[in-house]
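> sequence first, predicted model second:
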Amino acid sequence: MTPLVKLLQAGILACFSVTCLAKPTIISNAKGYTLTNSGALIQFSHIAFDNGKILDIGDQSLINQFPNSRIIDANQKTLIPGLIDAHGHLLGLGATLLQVDVREDKSAIETAKHVSDYAKQNPQLAWVTGRGWNQVLWPGKAFPTAQQIDEYINETPVWLERVDGHAGWANSKALEIANITKDTIDPPGGKILRDEQGNPTGVLIDTAMYMLEKHLPKADKVFYQASLDAATEHLLSLGITSMHDAGISQSVYDFYQQKASANELKVRIYAMLAATDPQLSSMLEKGYVTDPSDFLSIRSVKVYGDGALGSRGAALFEGYADAPGNKGLLVTQESQLKSLFELILGHKFQLNYHAIGDRANRLALDQFAQTFKSIGGKNLRNRVEHAQVISLDDIPRFKQLSIIPAMQPTHATSDMNMAEDRVGKERLRGAYAWRRFVEQGTPIALGSDFPVELANPFYGIHAAVTRQDRNNMPQNGWIPSQALTIVETIKGFTIDAAYAAHQEDVLGGLTPGKWADFIIVDQDIFNVSPQDLWKTQVLETWVAGEPVFK
């Protein structure tokens, strides 16, 4: 027997043992819902898929249409498309799951005690790192100090990021290692909080954080892998099958490509290059990164406009209502925008600009308009990430310039306890203004900004529909005129999120030809009381026609 005949025989046996005998799968007896690309809601009871993609949806006639299928009874459970989080930080989530989480601590002292206990349980750590504090929720609402940590842990450096990632809290040991002293000058776009004598208090805002973070142990592939594994497991358990990773470095860019090439990604990633990375130009020169299985797509860049509202770093036209002399910070200076926009849009990469304050949003819109006139790029589905506090006159410009707002519903319900304090009632008219965008025909890509907020998408769905926290307060919702319907909200977490990533033909719904990414949940979210939406539990998650969580 010749080698060629042996090879052909081996191929035939392999075909019969695996691929050629594979049967389509039909999930039957489901309460199925999906949206078309135009946003129409479709209901179905049966869904057929094969080789990872949807064959058809419909009723029990699909069983006759695909007679050799494997049938799985959904027992009248609700089946919807896998949810897309349009703005998160994948490895940041994983890192948070692997370090001390102080989100639930009720004061600076309680946080310091928690960190001390964590350090004692992990004596091998050269640095103690964590995330989640929010002084707005503490008695007195004052920023914490290094001395508060020093009382409990002073020999090991400590660095705790604020919940929004736009400020950090260090102990004195960490400040010493970073050589941050009374004489250290605030960097452009950042601020070192100081006491009355000018000494650093321990809190660093926005770009000032980099002065300390460069001294942290460097993340390596082992840490990336551990973070990826932790984040992937968490997201799949919550029904998130795809996410938009808002700002990655070159090392993560390389890591993701290695994982995709080895078919080791389990959650789909639409990654944005960080405009701050020194290697941005070289990554742009390499062009788009694509994956035949659509687990990785890199064709966008995140530009960092301003800071966050909670740390008073969002860039405003007028001073903060509760700090009149402070107008916030620009992380990327206005003078840098023209060249940066031309670099990114000139390479045909989508540009996604972080803007929370009204000034930052205006700067983004103005620069988009100018760059479109000079070199084009309007068709790239460019985005403003957060689009949080906006002048009413600027909202129509999003549609005029074809800019997609990527917004996070739980930011509204988390910020409602301090937003009016920060900007006053008048400026809130254009803040967290989801309905204003929907009514003018602008698609909204919805997400959570995890780990800033909890990743559970049903918390965001509940917040979007009710404008309430998970205690269903305030009673009638916070600025309820801007609430979305359940269909509009699911559209934002599925087809509009896919559209914002140029992926609406393969993701975001369960129509024929798209990937079979879907979840089965314990209640009918289209008919349950809106106040109960956040309680939804994921029973099963499927990606590319394979069960990945149950």
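In hand now; what should we look at? What you see is a predicted model, and the numbers here were worked out from it, not measured in a lab.

> going forward, measure contacts and count neighbours with C-alpha atoms only.
OK.

> three-state assignment of the closest residue to Gly39 other than its chain neighbours?
Excluding the flanking residues, the one nearest Gly39 by CA to CA, 6 or more residues apart in numbering is Lys491, at 6.8 Å. Here Lys491 takes the helix state, with states given by DSSP: H, G, I helix; E, B strand; the rest coil.

> contact partners for Lys491?
Listed by CA atoms under 8 Å, 6 or more residues apart in numbering, the contact partners of Lys491 are Leu35, Gly39, Ala497.

> so where do the strands sit in the stretch 301-450 of the chain?
Using DSSP state E, counting those that start in this stretch, the strands of the stretch 301-450 of the chain run over 350-355, 383-386, 404-407, 445-446.

> give me whichever of these is most buried.
Comparing the strands of the stretch 301-450 of the chain by mean neighbour count (mean count of other CA atoms under 10 Å), strand 445-446 ranks first with a mean of 30.

> put this beside the first:
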Amino acid sequence: MTTTENHADLVFHGGRVLTLAGEFAPREAIAIRGGVVQAVGDDRDVRSLVGPRTEVIDLGGSTVIPGINDGHLHPVGIGTFRPPFTLSIGKEQVSSIADIRDVVARAVRDKAPGEWIRGFGWDVGYLAEGRTPSREDLDDIAPDHPVVLTQWSGHAAWVNSKALEIAGIGRDTAPPAGGEIVKDGRGEPTGILLEGAAWMMNAAIPPFTDAERREALVLATTMMRSEGITSFTDAGLDLGSIELYREAYAAGDIRQRGTLMVMASQVGDLREALLTVTATMKDAGVDPRFLTVDQVKIAADGVPTQARTAWMSEPYVGGGTGGPILPGETEAEQLATFREWVLTAHELGFQVGTHATGDRAIDVTVEMYEHAVAQLGDRGLRHYVIHSDFASPATLARMAAAGFGASFNPNIKRSTAHQLMDVVGRERIDYEWPYRTALHAGVVVASSSDAPVVHPSFREGIHTMLTRTSAVTGEVFGPGERIGLEEALRTYTVAGAHQDRAEDWKGTLAEGMAADLVVLGGDLLSLTPDEILDVPIEQTVIGGEIVYDAASAS
């Protein structure tokens, strides 16, 4: 017998509830009370918890899964790298350099001479001309407007001559460590800037105002709720951006659970910055289960795209191995900075996530983590490797033994695998993001989107884990690294919570866990991978509150 004291606030029944706690078998219903899961079971048992004020929702055969924990993305970038702030020039909008020229030309007509034109998303692998663009492609249509077009990965920029002029970048300009100003046969900049050289433009471009960034942040998190994302990690922020988050949460503008990473390269003295963050968040007035700043991000290398800036142990097709992009004039100085940052974060109780894509960068990252643990003890910090594209089986075994995690990006594989044959070769393309090898080794693998690099759709990520197919050609890349549906779902839920060191209160739908969940249209267990791509997200619930409902969304 129930009483009004234990009636549920919200009940879903008549569907399939996948708790991801224990046996991978569906239940029929779930009851929520006080923001946590009250009970999961068959319809009859759960409906006994329904009272006069309980909201009851008939699933009609739909599937409930734990909320999606996207462990690596950039919400402010999601918002600012799209209209009205930035031109959209990704593969969804354009298919050639000529198309991009048309988009920029239209923007020129709407702006006064001297106004900056920003764009985001170009991808050589999807351009009909089959070549890298240059400043000459922009100069004739925008002679009086500086233009900066950020590549889809965020690791390269395509700019025109006016932008180079304003930024003071010429044939004799020295790039920062780890960056490259691409030159033509005459020694002149082509307009392509890689890694740190692309960031040189930031000093010249008028920054977005705090109001614009706040608006972009709210737009991004609103969109994320429609994708079932209940928890996210913002992968790398300066102190001003962290304050922007604190204000937005305090005002009630953001309704997801956010974990923020302090970007080591953007805060000056890391020790001072982390002490400041700790003091500020102690009195932030925000529920730490909704906003926490307890991670540090370090960027060890670049990306294994046409830019060839990932740090590899074996040469790329055509030569070169990339290298570290850390501060320092020599590799020894760069690694000394890396070691100091990891030790500082570890000492102050901050988890470290390091961007490392090439196998050499991953090896060095693991060595840095092992050194910190040996010097200071484990402390339960669970440092992890971001991206981990080419982590070798031997290194994965070391990671598992030490409890270091990995954050993989299946959506990026789906988007890029078909175009990297001439960059890393077939064997490495097939292996890239080795889910089965990593899981077999015992590594806790979390999946994430890295949005705005790609759209933050966990459905696309699951499709990739199940099929390893290219979104463009349908070709399979690395069938031996496929995993099953349960394993794929766990990377977005259980493993995401583990990465956040929060698996004791979120990530599954067991009794007493946070009532963060997603309702998917239809029976997920009976869908093909292609059908999963298009399965609708009907509702998103965070802490027992329905924060997205497709039926009422505009």
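Yep, it's here. Worth saying up front: this structure is predicted, and the values here are computed from it rather than measured.

> can you pull the TM-score for these?
The TM-score (TM-score structural alignment, normalised by the length of structure 1) is 0.91; 526 aligned residues with a CA RMSD of 2.2 Å.

> pretty sure Ile248 of structure 1 contacts Leu273?
Yes - taking contacts as CA atoms under 8 Å, Ile248 of structure 1 lies within contact range of Leu273: 5.0 Å.

> counting neighbours, go ahead and name the busier of the two.
Neighbours were tallied for Ile248 of structure 1 and for Leu273 using other CA atoms under 10 Å; the higher tally belongs to Leu273 (27 against 22).

> secondary structure class for the equivalent of that one over in structure 2?
Alignment note (TM-score structural alignment): Leu273 of structure 1 maps to Val262 of structure 2. Under three-state DSSP, Val262 of structure 2 falls in the strand class.

> do the same with the one 10 residues further on
At Glu272 of structure 2 the chain is in helix, as set by three-state DSSP.

> counterpart of it over in structure 1?
Match for Glu272 of structure 2 (TM-score structural alignment): Ser282.

> Glu503 of structure 2 in helix, strand or coil?
Relying on three-state DSSP, one would call Glu503 of structure 2 coil.

> with Phe120 of structure 2 instead?
Classification of Phe120 of structure 2 using three-state DSSP returns strand.

> what's the closest non-adjacent residue to it?
If the residues on either side of it in the chain are set aside, Phe120 of structure 2 comes closest to Thr150, at 4.7 Å by CA to CA, 6+ apart.

> neighbours of the equivalent of Leu329 of structure 1 over in structure 2, how many?
Here Leu329 of structure 1 is matched to Gly323 in structure 2, going by TM-score structural alignment. Using other CA under 10 Å, Gly323 of structure 2 has 22 neighbouring residues.

> how about Gln99 of structure 1?
As a burial measure, Gln99 of structure 1 scores 13 neighbours (other CA under 10 Å).

> cool, and Gly377 of structure 2?
Neighbour tally, Gly377 of structure 2, other CA under 10 Å: 13.

> the match of Leu273 of structure 1 contacts Ala299, doesn't it?
No - using CA under 8 Å as the test, Val262 of structure 2 is too far from Ala299 to be in contact (11.6 Å).

> which neighbours do those two share?
Common neighbours of Val262 of structure 2 and Ala299 (CA under 8 Å, 6+ apart) do not exist.

> nearest residue to Pro410 of structure 2 in space, please, no chain neighbours.
Per CA to CA, 6+ apart, closest to Pro410 of structure 2 is Gly461, 4.9 Å.

> by contact count, what packs against the host helix or strand of the one you found?
Assigned by DSSP states H and E, Gly461 of structure 2 falls within helix 458-467. Using 3 or more CA pairs under 8 Å, 6 or more residues apart in numbering; DSSP states H and E, the elements in contact with helix 458-467 of structure 2 are helix 410-416, helix 485-492, helix 529-533.

> mean shift of it relative to structure 1?
Superposing on structure 1 and averaging over aligned pairs (mean CA distance after the TM-score superposition for structure 1), helix 458-467 of structure 2 comes out at 0.9 Å.

> okay, which residue is most central for structure 1?
Note on structure 1: the residue nearest the mean C-alpha position is Gly88, at 1.7 Å, using CA atoms, centre = their mean.

> contacts only, for the closest residue to that residue other than its chain neighbours.
The shortest distance from Gly88 of structure 1 to any non-neighbouring residue, by CA to CA, 6+ apart, is to Asp449 (4.2 Å). By CA under 8 Å, 6+ apart, the contact list for Asp449 of structure 1 reads His87, Gly88, His89, Gln408, Ala455.

> need the residues you listed in a markdown table (columns: distance to Asn68 of structure 1 and secondary structure).
Output for the contacts of Asp449 of structure 1, formatted as a markdown table (distance: CA to CA, whole Å; DSSP: H, G, I helix; E, B strand; the rest coil):
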| residue | distance to Asn68 of structure 1 | secondary structure |
| --- | --- | --- |
| His87 | 40 | strand |
| Gly88 | 41 | strand |
| His89 | 42 | coil |
| Gln408 | 43 | coil |
| Ala455 | 39 | coil |
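
> which one of these is nearest Leu533 of structure 1?
Ala455 (14.8 Å; CA to CA).

> what about that closest one, how many neighbours?
Residues near Ala455 of structure 1, counting by other CA under 10 Å, number 22.

> and it, what does it touch?
Contacts of Ala455 of structure 1 (CA under 8 Å, 6+ apart): Leu235, Leu238, Ser448, Asp449.

> quick check: the first one touching Thr241?
What that stands for is Leu235 of structure 1. Yes - under the criterion of CA under 8 Å, Leu235 of structure 1 makes contact with Thr241 at 7.3 Å.

> ok so, going back, mind telling me what the residue nearest to the centre of structure 1 corresponds to in structure 2?
Aligned by TM-score structural alignment, Gly88 of structure 1 pairs with Leu73 of structure 2.

> picking that back up, residue contacts, the match of Leu329 of structure 1?
Going by CA under 8 Å, 6+ apart, Gly323 of structure 2 touches Gly178, Asp301, Gly302, Thr309, Ala310, Trp311, Met312, Ala361.

> repeat the analysis, applying 10 Å as the threshold.
For Gly323 of structure 2, the contact set (CA atoms under 10 Å, 6 or more residues apart in numbering) comprises 177-179, 300-302, 308-313, 331, 358, 360-361.
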